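Trainee: Sharing a model prediction with you, sequence too.
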Amino acid sequence: MIKQYMDGTLKIKQDELTAVERYRLLAQGKKVDRLPCAVDSGETLAPLIGISVDHFYHSSEKMVEVEEYVYRTFHSDGMGLSTTLRGMAEAMGSEIRYFDNNISQLQKPALSSLDEAETAKKIDVDTDGRLHIILDGLKILKEKYGEEVPVGATVTGPFTVAAMVVGTEKLLMGMVQKPEKVKALMEIIAENNNRYIARLIDMKIGIGFADPVSSTSLLREKQYREFSFPYIKKNVDFIRSQGASAGLHICGKSRKIWEDVLETGISAFSLDNIEDLAEAKEVMGDKVSLSGNIPPVEVLRYGTPEMVLESGRQCIRKAWDSPKGFTLTSGCQTPMGTPIANLTALMDCARIFGRYPIDEELLAEE
């Protein structure tokens, strides 16, 4: 099948449903055309249409242009905008450096020391940082495409925001040396997140969290439970109190905290490619929907369409029957410079191997 795709002789059955229709029918337990599949977009794809990354960050119109391009070109089952890892920290006073051809970087944390934790800024969503630009872009996307495709917003997890407010090294050392200061900062960040989240809920925008600094690649499980878990739970509790739900992505290793992650109350979990989808299905699949986890660098950026199809096929084989649902996507953000042919192959993988009824023999072929 993959050989036929590569030589152009495979006829791919095109989508029969919109993304909104597909997810709605799946939620009702009804038949659909294929598994959901999504291209993880954002600032890294801006250069595909000649937009500088710096311009993307500071223009809601350019953000919308990129999302429109991705949706119209690949027919992804999702679109949306992110605060990016440094967006909330910038609103709290951190200085961010922007580039034309690279993602932003933390230049100067808002706080020079955790001793200043209690003085951390409580944000005004309308005036601080780029938050209002992102909200303007989301409003446009929702109005133009909300009937066709789910529109979502990625919010940075509180612990990751803290790393961008005081610096990662100081935050990690502070858990040992100044734990109460860390917690004081986390309380303010959780409240700031909720102020932004309230706007998203009012707009009926889907919500997901990106929280890479909470990975067990950096934290021990005990540290996660004490310094990260309580504060993202405050965010998820607020979301659920408003009748909405939330997803979560943690970069790197997360297996040791999966049970804790479930206790946050999220309804969807996105896996980094370092983790195993089959194991996630066994541990979490009856409680949350899963998504993932094609390697974004080795396969999506530097691989071939053939490699993307094979990796995606393995993902589908492992998780297509996960009880709460599965969405095929990359294990993290799409890298800058990813070939268009590989993004096309990602979506086509769902059309070939994720076509209903699922052909398990096709998935199992060597």
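Mentor: Arrived safely, thanks for sending.
Trainee: rest of the way, CA atoms for contacts and neighbours
Mentor: Noted.
Trainee: can you give me the strands for the stretch 151-300 of the chain?
Mentor: Taking DSSP state E, counting those that start in this stretch, the strands of the stretch 151-300 of the chain run over residues 151-156, 206-210, 246-250, 268-271, 289-294.
Trainee: quick one: contacts for residue 212?
Mentor: Shown in contact with residue 212 (Cα atoms under 8 Å, 6 or more residues apart in numbering): 160, 249-252.
Trainee: Would you mind listing the two of the residues you listed that lie farthest apart?
Mentor: Across the contacts of residue 212, no pair lies farther apart than 160 and 252, at 13.4 Å, counting by Cα to Cα.
Trainee: would you list the contacts of residue 212 in CSV and tack on neighbour count and distance to residue 261?
Mentor: Output for these, formatted as CSV (neighbours: other Cα atoms under 10 Å; distance: Cα to Cα, whole Å):
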residue, neighbour count, distance to residue 261
160, 24, 15
249, 25, 10
250, 22, 10
251, 22, 13
252, 20, 14
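Trainee: of those, closest to residue 142?
Mentor: residue 249 (22.5 Å).
Trainee: Next, count neighbours for the closest residue to residue 187 other than its chain neighbours.
Mentor: Excluding the flanking residues, the one nearest residue 187 by Cα to Cα, 6 or more residues apart in numbering is residue 231, at 6.9 Å. Residues within reach of residue 231, counting by other Cα atoms under 10 Å, total 24.
Trainee: my guess is residue 231 contacts residue 158, does it?
Mentor: Yes: judged on Cα atoms under 8 Å, residue 231 makes contact with residue 158 at a distance of 6.4 Å.
Trainee: quick one: common contacting residues for the two?
Mentor: By Cα under 8 Å, 6+ apart, the residues touching both residue 231 and residue 158 are 186, 190.
Trainee: And for the spatially closest residue to residue 112 that is not a sequence neighbour, the neighbour number?
Mentor: Sequence neighbours aside, residue 166 is the residue nearest to residue 112 in space, at 6.3 Å (criterion: Cα to Cα, 6+ apart). Number of residues near residue 166 (other Cα under 10 Å) recorded here: 25.
Trainee: Now for residue 166: which residues touch it?
Mentor: By Cα under 8 Å, 6+ apart, residue 166 lies in contact with 109-114.
Trainee: Could you measure from it over to residue 158?
Mentor: From residue 166 over to residue 158 the distance is 12 Å, taken as Cα to Cα, to the nearest Å.
Trainee: this is the comparison structure:
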Amino acid sequence: MIDVKTADRELQTYIRPQTFPVAIRMLRPDEPIPDRARRPARDFKKLSMNCQVIDMARRYGWTLVLTREDSICSLGIAALGFEKPTHLHNSGTLCEGMYTETKEAGQRSETAIDRFKEGEYGALLVAPLDRATFEPDLVCVYANPAQVMRLTQAALWKRGGKLASAFGGRVVCADIIVTTMRTDRPQVILPCSGDRIFGQTQDHEMAFTIPWSQMEEIIEGLRGTHAGGIRYPITQFMEYEAKMPPRYMEANRVWDTEKGKTAYSNRDRVVAAYKRSFADRVPVYPIVASFAGTLDGLSIEEYCTNVPKAITAMLNYYERYQPDVVLAYNDLAKEAEAFGCRVKYSDYVVPSIDEHVLTDDKSRLATLKMPDPYKTARLPGFLEQCEALVKAKPPTAIGAVAVGPWTIAMLIRNPETMLLDTFEAPQFIHDLMRITTDFSKIWGDAIVKTGIGLSFSEPTASISLVSPDNYREFIAPYHKELVEYFKAQKVGVTTHICGTTYPIFEDLLQVGFSTISFDLDQQGDPKLYVDQLERFVQVAKGRAVAIGNVDATRFEKTSKEAMYADVKRCIDTAARHSAFILSTSCEIPPKSDPEIVKWFMDAAHDYGRYERIFD
């Protein structure tokens, strides 16, 4: 027969419990109590309970005895037969309202508890297994679920099948002691509330009981299953490639790029900015529309009206400069033109509106027809451009520049007249904005269906033209409605506003634009000048991606040194914060110098390297 020290050593080898396995013996009324055993009433001057003394044995390493005179828990007293169950037990009263809804249900719970007969035993004796000076009736091992699993496997090593245990969630001392002794079979134990409250059993702990008569069989089962490869600590499969957090993998990719094993695409750099991370350098692009056409030998009007040539010109521009973002962008007049305005083309500057539909007669608002994106004016051609760029699959981010509701409204009405309307006819402005906002949703839906990114340009929402209060009253509510409309479709919206915008940066962020592109401050007094990129970084704190803001007017005439200095200003201001795409303050002029555009891109590629920025 195995001895207690050998049994403990084997359990420690194969199970490694955090607390001592506990030897448990029920003493008959005529059996002597060991002299060295602690008794709660005598030695602690306190009454205790079954789960408490088991816990003291497994944590303190003490040998303890609990008799009726030492006990306080009426459930444990009745379970071990120290007293006969009272009518409160038998009627279900002790369960009702705590463990069961009714007394009847409580009676069934009480009946299910295994109990010794009254007077069958006189005391509960417990000790750490390796220090026990007596032969146990059973051993109780508190363990985690994996350790209990190993003991279950050991119990089935010779017999096979399944181990049967029952759980009631209360009076677990009866399961540990009475059930194990009555069945002479190992038991999986789910500690009850009392054991967890008073016995200090932790949330992660379970228990397993082993009749002493089966200890050798359990030890043999532990050895056999261990030899078969079933072990504790659990042998975990490690021959896999982990899926690391994306940013950890980004660091690996930087190293791979430096070694020439891979390369960042233009789009990768933009995506990194939106993820508030970093690729190899700051993403960069100039805002280009008609310049792509003039670069291909087209007139501005030809670029804006000849869709196939415009598509070819934009793709040729991409091949020449390799920007990280390519735009489907011709001009800012096409939407107002679709409402009936007349467009004026020039050989030198971007198209404009020279005949506004509502200039002289506000009442014509009621007769405006909602443009059809697939039929009206140049709108279908623009959608064709979007589709062509998406189909060409350049390795860039691709976006479309539509005109926002405020600028459409201003071009329909006439900017100067509409500014007067803010004082004289505010309701008219809201009525007009209702129409242009509804159109922007329809127009945006058509653009998004092509698979391209969405931007609404609002050059006339500038604080150089309207006051911050005007923006908040007449523009922001419609911007918010538009942004939330597309956000519901999981489409982020970019906006660009010309001129001075820093007084409404927080408003734009509250509206919810995912990306904000801005110009240089246009205040006349140099003493009041604000670096809008610096201010935006301070205000936004990463809530939106910043795009900007190298001076677009430099692209017709400047020095290489001046261009490098302006690029350096932007990168030094914003690049360390990520959520930043280097671009121009506005659309570059149609007649920009191609060499200056190259200087801009070269400066960005050289100075925008993150290894330099964070060196």
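Mentor: Arrived safely, thanks for sending. Since we're looking at a predicted model, the values are computed, not measured.
Trainee: so what corresponds to the residue nearest to residue 112 of the first structure in the second structure?
Mentor: When the second structure is aligned by TM-score structural alignment, residue 166 of the first structure is paired with residue 413.
Trainee: go on, residue 356 of the first structure?
Mentor: Residue correspondence to the second structure (TM-score structural alignment): residue 356 of the first structure is matched to residue 610.
Trainee: my read: that match touches residue 277, true?
Mentor: No: the pair residue 610 of the second structure / residue 277 is not scored as a contact, 10.8 Å apart, by Cα under 8 Å.
Trainee: can you tell me which residue in the first structure aligns to residue 547 of the second structure?
Mentor: Using TM-score structural alignment, residue 547 of the second structure sits opposite residue 291 in the first structure.
Trainee: which residues does its match contact?
Mentor: Counted by Cα under 8 Å, 6+ apart, residue 291 of the first structure has contacts 268-271, 326-329.
Trainee: In TSV: these, plus distance to residue 138 of the first structure.
Mentor: Formatted as TSV, those follow (distance: Cα to Cα, whole Å):
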residue	distance to residue 138 of the first structure
268	21
269	22
270	22
271	25
326	25
327	22
328	23
329	21
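Trainee: Mind filtering those down to those shared with the second structure?
Mentor: Contacts from those that recur in the second structure, judged by both residues aligned by TM-score structural alignment, their matches' Cα atoms under 8 Å, are 268-271, 326-329.
Trainee: so the helix or strand where residue 55 of the first structure lies aligns onto which residues of the second structure?
Mentor: Taking DSSP states H and E as the definition, residue 55 of the first structure sits inside helix 53-57. Here helix 53-57 of the first structure aligns to the second structure at residues 300-304, judged by TM-score structural alignment.
Trainee: any idea how far stretch 432-445 of the second structure is from the chain center?
Mentor: 32 Å (Cα atoms, centre = their mean, to the nearest Å).
Trainee: So which bit of the first structure is it matched to?
Mentor: Against the first structure, stretch 432-445 of the second structure falls on residues 185-198 (TM-score structural alignment).
Trainee: contacting residues around that stretch?
Mentor: Outside stretch 185-198 of the first structure, the residues that touch it by Cα under 8 Å, 6+ apart are 88, 114, 117-118, 120-123, 125, 131, 155, 158-159, 161-162, 207, 227, 231-232, 234-235, 238-239.
Trainee: Superpose on the second structure and give me the mean offset of it.
Mentor: Stretch 185-198 of the first structure: mean distance to aligned residues in the second structure after superposition is 0.6 Å, counting by mean Cα distance after the TM-score superposition for the first structure.
Trainee: Mind listing what's buried along that stretch?
Mentor: 185-197 (16 or more other Cα atoms under 10 Å).
Trainee: next one: stretch 246-264 of the first structure
Mentor: Residues 246-255, 257, 261-262, 264 are the ones in stretch 246-264 of the first structure that count as buried (16+ other Cα under 10 Å).
Trainee: Read off where that stretch ends up in the second structure.
Mentor: Counting by TM-score structural alignment, stretch 246-264 of the first structure corresponds to 493-511 in the second structure.
Trainee: Give me the distance from that stretch to the chain's centre.
Mentor: So, by Cα atoms, centre = their mean, the centroid of stretch 493-511 of the second structure is 26 Å from its chain's centroid.
Trainee: check contacts around residue 336 of the second structure.
Mentor: Residue 336 of the second structure touches 353, 408-409, 411-412, counting by Cα under 8 Å, 6+ apart.
Trainee: mean deviation of the match of helix 53-57 of the first structure from the first structure?
Mentor: Averaged out, stretch 300-304 of the second structure is 0.9 Å away (mean Cα distance after the TM-score superposition for the first structure).
Trainee: how distant is that stretch from the center of its chain?
Mentor: Per Cα atoms, centre = their mean, the centroid offset for stretch 300-304 of the second structure relative to its chain is 45 Å.
Trainee: Show residues contacting that stretch.
Mentor: Around stretch 300-304 of the second structure, the neighbours that count as contacts under Cα under 8 Å, 6+ apart are 290, 293-294, 309-310, 330-331, 345-351, 590.
Trainee: those strands in the stretch 1-150 of the first structure, which residues are they?
Mentor: Going by DSSP E, counting those that start in this stretch, the stretch 1-150 of the first structure shows strands at 79-82, 95-97, 105-108.
Trainee: Report the contact partners of residue 51 of the first structure.
Mentor: Residue 51 of the first structure touches residue 62, counting by Cα under 8 Å, 6+ apart.
Trainee: Swap in 10 Å and give it another go.
Mentor: 43, 45, 62-63, 65-66, 100-101 (Cα atoms under 10 Å, 6 or more residues apart in numbering).
Trainee: Sitting in helices, which of these do you find?
Mentor: Judged by DSSP state H, these include 62-63, 65-66 as members of helices.
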